[in-house]
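> the following block contains a protein sequence and its predicted model.
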Amino acid sequence: MIRLFLPPLTEERRKELVKKCQGEGEHSKIAIRNIRRDAIEHIKKLQKNGLSEDAAKDAEADMQQITDKFTAQVEKHLDAKEKEIMSV
């Protein structure tokens, strides 16, 4: 049996971990926005090939709603993780 004794996290280390989490959260949100951008570019190409303007606008609005939904989920998980890290 191997036992490892880990000292409790200091407040300074907790703050470093929170910063890392925030950075990863920001990377996730950027990835989500990049996917939205690619999808909107694809919709615009389809519009040039005959997709109606109304259908294109609806698809762009749907993409924005999906983007907002997943961005909110990232924020929710990030807030929960920050609280977990900062709790003593």
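Sure thing, it's come through.

> all contacts plus neighbour counts: C-alpha atoms, from now on.
Noted.

> the longest helix in this protein is where?
helix 11-48 (DSSP state H).

> elements contacting that one?
helix 53-86 (3 or more C-alpha pairs under 8 Å, 6 or more residues apart in numbering; DSSP states H and E).

> give the buried residues for the longest helix of the chain.
14, 17-18, 21-22, 25-26, 28-29, 32-33, 36, 40, 43-44, 47 (16 or more other C-alpha atoms under 10 Å).

> and here is the other one:
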Amino acid sequence: MTLPERVEIDAAGDVALTAEQAAALLGVALPDFLADLRAGHVYSVVERGEGADAGRLRLTLHRRATQRRLLVEAGTGRVLGPG
């Protein structure tokens, strides 16, 4: 599993990974990731931290039976580590 250094966070606070980042995070080849994405086998969940975790996001990326999590600094998109 390869962790990206940063992820994009848009003006609404939504997290976006490139297809290349997502495929690397899941440990699959890009064409396989894209095929599964088109087939609806890939989805993500973003949780916003509260209390002691305020200012952090946890991104969970699912592909078939595999899931990977990232802990992200909400303001900068800097990846803090696996979540």
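Okay, I see it. Fair warning: this is a prediction, and the values are worked out from it, not measured in the lab.

> now the TM-score, please.
Overlay of the two chains. TM-score (TM-score structural alignment, normalised by the length of structure 2): 0.24; 36 aligned residues with a C-alpha RMSD of 4.5 Å.

> pick the one among the buried residues of helix 11-48 of structure 1 closest to E53 of structure 1.
Q47 (6.7 Å; C-alpha to C-alpha).

> and that closest one, how far from N34 of structure 1?
20 Å (C-alpha to C-alpha, to the nearest Å).

> again, but for A80 of structure 1
25 Å.

> likewise E41 of structure 1?
11 Å.

> for F70 of structure 1, same thing?
13 Å.

> equivalent analysis for K44 of structure 1, please.
Between K44 of structure 1 and N34 of structure 1 the computed distance is 15 Å (C-alpha to C-alpha).

> please identify the buried residues of stretch 22-39 of structure 2?
Buried-residue list, stretch 22-39 of structure 2, by 16+ other C-alpha under 10 Å: 22-26, 30, 33-34.

> in strands only, show me the residues you listed.
Judged by DSSP state E, strands contain none of the buried residues of stretch 22-39 of structure 2.

> tell me the two of those that are most distant?
Most distant of the buried residues of stretch 22-39 of structure 2, by C-alpha to C-alpha, are L25 and L34, 13.5 Å apart.

> pick the one among the buried residues of stretch 22-39 of structure 2 closest to G81 of structure 2.
L25 (11.8 Å).

> I'd assumed R68 was in contact with that closest one.
Yes - taking contacts as C-alpha atoms under 8 Å, L25 of structure 2 lies within contact range of R68: 7.0 Å.
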